[in-house]
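Chemist: just coords:
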């Protein structure tokens, strides 16, 4: 829809001239109807607002396609857009320069109730898609929010307790309180370690934090929840990259590749794409010493 609205706005004057010519020369009924609509100031303002809204949503969609975008980050971007819409259009004044320019010749006498109702409904729809405090419990693993931890010893503990209660049955955790206390103790040590690692630069992103957590033995129980948080994909970019790699590897001439072999080749490709070192000699040695061979 954004492309169509863009095209309409860019050729608006041309469209008005064309419809006027058709009405004057041929008295064309459809041209009369179109001319009446496009010269209506209410229609012009609504079109300008629609262009702004669609442009903002397009930017949000592009943001959602970033690789390694966490769910918490995506949620924050979406909520920020909702607040921006409210502030820009639903406050005491309209803060869109384009809309102000459209309304200026008419001394603000144009009825904009329909447009404001559309924006209000749009914001309500987004609020339903991104409910308030939907990810409140997972903020315990928000890497950006962990910096104030040095000022608050108890930060995130309540959220971790809620997560334990929510996923206790899924993870087959013991029903007594000992496991909750154990995970909370792990979390207290964990958050301070993460902050210090962020200070020295050994952890920079959420992915780095997940990798460290899953490898560290002292956070075995807590790692279950970090792993769950990491599986919430806000973007489909990584999935698309995975399918693209698979198509590059499994061609028509290599269509007999099995799942394990394919998985290993994709892992190597991912490592190379991330500028990581892959010891091909070790890989070849492992392949030659592996006893399993596919039947011919």
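Modeler: Structure received. Model, not experiment: these values are computed from the prediction.
Chemist: make it CA atoms for all contacts and neighbour counts henceforth
Modeler: Noted.
Chemist: for the stretch 151-296 of the chain, what spans make up the helices?
Modeler: For the stretch 151-296 of the chain, the helices defined by DSSP state H, counting those that start in this stretch cover 157-167, 177-200, 206-215, 220-231, 237-249, 259-273, 280-289.
Chemist: what's the last one in contact with?
Modeler: So that's helix 280-289. By CA atoms under 8 Å, 6 or more residues apart in numbering, no residue outside helix 280-289 reaches it.
Chemist: would a markdown table of the helices of the stretch 151-296 of the chain with distance to residue 85 and mean neighbour count be doable?
Modeler: Shown next, in a markdown table, are the helices of the stretch 151-296 of the chain (distance: least, CA to CA, whole Å; neighbours: other CA atoms under 10 Å):
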| stretch | distance to residue 85 | mean neighbour count |
| --- | --- | --- |
| helix 157-167 | 30 | 16 |
| helix 177-200 | 34 | 16 |
| helix 206-215 | 29 | 16 |
| helix 220-231 | 29 | 17 |
| helix 237-249 | 27 | 14 |
| helix 259-273 | 39 | 13 |
| helix 280-289 | 53 | 10 |
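Chemist: put this beside the first:
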């Protein structure tokens, strides 16, 4: 009778006695393999049901064991732990810890002692040469150039300074980029982790390759200074609230940040973000009871304008005219050239027309300004073209009406005030209380100017009214414009109600928390603009990981921060065993 085959050590749950088994494996404390117990390498969390490799976690390497691995099929094996000890990821993490261990003697010390003075001098010079290579990476990032062009920069620099030829390749360029990113991200995340409170600002969008991503910014206080920093980009598998919340929690876990320190969640008004029951903010509040949610003030203002615009017939007629003019010149090069020639003949400058874009702040103001600056040239153009083109005839009839011209001037003056408020809302680090005060000051100014006992139209409108007859004045729909301004003020008051943040004025204990609040998600919008300027059509193969690094570096530089190149050099050296190549 044959012997029964030996069964593998499997179980439906993790066995704590597995951690008492001794193994021979690589450790950060010695160059040779050492005999250690598994409990010295792994730690098991009973509440979460996950097991974490301490070496991988401390080295911050990628992999499931770094943040905690969990088996969902309820089949646990001791071999899983032993296989991990031989994996490339684990060995790479051990090597990183060895390189950073100041008590561990350098490997190959006898070879170093046998070096000639010339060899030692050459190695000491390598540090400065590598710093030059790192500086070239920063130059490429600042110029928004592809990392593939770094080779050309290095070759050009090599004509004037000594640079090792073997380290000029694109592979080393990506290594240097990663080292720069590690130094910056560690500094930022350590500051956020050490801060008592912070605000998280998020927004979702797509890049040029239509990859859905979530961008994160943090505002926090260090000593007596409030800072707003780029956190990172997260690739989203799905755009629903649970997926976004999971992505945020994983980000916090990866960088060892405490969710409980989040005091405000700021985003645009999308339902997936700020929905009362199933939005991201609502789900985070279940985990963080003290969390305050903030609807971006710039989005709030734009929504108020958009809602008012739809309710007034006069505004709808003006919108039709503005869109018609823009379409006529944006879609036809011939029309655009003819208009430029007529403007030159009239000795006027032809200003480019702007579109009415519902997802762009200030678009209405820019579109109105372009039409008003081109007004005389437009009348001359449509007068010449009206006999052969019904659209030109419609535009000429509208623009020739003094009532329309006066309405455009009034709207331009109103939107000039709203544009100024929008620019204030886009200030970096704006707090909700400041945004509330600015909004109410602007609303009161509009009411006093247009809705008081006497209406002050402005100098340009008064001059136009003085030049036209009483019959033409009758075509000026002043009631429609005043209705628009009244509705606009009412909509803005609804979105910026009195006393919304009054509790923070009365509670001195919350002053520090209130200082970390962000009134808008403008930082995320700037982040997407930065992302689109980096990942263009010519660079659409730029991956999420490298895009995240480049954005973090550029954001860090834009904030006026100085990158410590020697720290970058030390990080780069510690990633791999380069002691035989680089002088210590």
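Modeler: Sure thing, it's come through. In this text, all values refer to a predicted model and were calculated from it rather than measured experimentally.
Chemist: between the helices of the stretch 151-296 of the first structure, which one is nearest to residue 123 of the first structure?
Modeler: Across the helices of the stretch 151-296 of the first structure, residue 123 of the first structure has its closest neighbour in helix 237-249 (26.1 Å, CA to CA).
Chemist: of the helices of the stretch 151-296 of the first structure, which is nearest residue 118 of the first structure?
Modeler: helix 237-249 (31.1 Å).
Chemist: which strands or helices does that closest one pack on?
Modeler: Applying 3 or more CA pairs under 8 Å, 6 or more residues apart in numbering; DSSP states H and E, one finds that helix 237-249 of the first structure makes contact with helix 259-273.
Chemist: what helices or strands is the helix it packs on leaning on?
Modeler: Under the contact definition 3+ CA pairs under 8 Å, 6+ apart, helix 259-273 of the first structure sits against helix 237-249.
Chemist: residues in the first structure aligned with the helix or strand where residue 93 of the second structure lies?
Modeler: Here residue 93 of the second structure, judged by DSSP states H and E, is contained in helix 88-100. Under TM-score structural alignment, the alignment places helix 88-100 of the second structure onto no residue of the first structure.
Chemist: buried ones in that helix?
Modeler: 89-100 (16 or more other CA atoms under 10 Å).
Chemist: make CSV from the helices of the stretch 151-296 of the first structure and add distance to residue 136 of the first structure to it.
Modeler: Converted to CSV, those look like this (distance: least, CA to CA, whole Å):
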stretch, distance to residue 136 of the first structure
helix 157-167, 7
helix 177-200, 16
helix 206-215, 17
helix 220-231, 12
helix 237-249, 25
helix 259-273, 32
helix 280-289, 43
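Chemist: nearest to residue 27 of the first structure, out of those helices?
Modeler: Closest approach to residue 27 of the first structure among the helices of the stretch 151-296 of the first structure is made by helix 237-249 (52.4 Å; CA to CA).
Chemist: so residue 187 of the first structure touches residue 224, yeah?
Modeler: No. Residue 187 of the first structure lies out of contact with residue 224 (CA atoms under 8 Å); the separation is 11.9 Å.
Chemist: common neighbours of these two, please.
Modeler: Between them, residue 187 of the first structure and residue 224 share no contacting residue under CA under 8 Å, 6+ apart.
Chemist: still on that earlier bit, which element is encountered next along the chain beyond the helix holding residue 93 of the second structure?
Modeler: Counting by DSSP H and E, what follows helix 88-100 of the second structure is helix 109-113.
Chemist: could you give the number of residues near residue 500 of the second structure?
Modeler: Neighbour count for residue 500 of the second structure, taken as other CA atoms under 10 Å: 12.
Chemist: so what corresponds to it in the first structure?
Modeler: Residue 500 of the second structure maps onto residue 134 in the first structure, by TM-score structural alignment.
Chemist: now do the SS call for that match.
Modeler: coil (DSSP: H, G, I helix; E, B strand; the rest coil).
Chemist: relative to residue 137 of the first structure, how far out is residue 193 of the first structure?
Modeler: 20 Å (CA to CA, to the nearest Å).
Chemist: show me where the second structure has strands.
Modeler: Assigned by DSSP state E, the strands in the second structure fall at 10-11, 22-25, 34-37, 42-45, 50-53, 76-77, 198-206, 212-222, 225-235, 262-267, 292-295.
Chemist: list the buried residues in the last one.
Modeler: In terms of neighbour count (16+ other CA under 10 Å), strand 292-295 of the second structure has its buried residues at 292-295.
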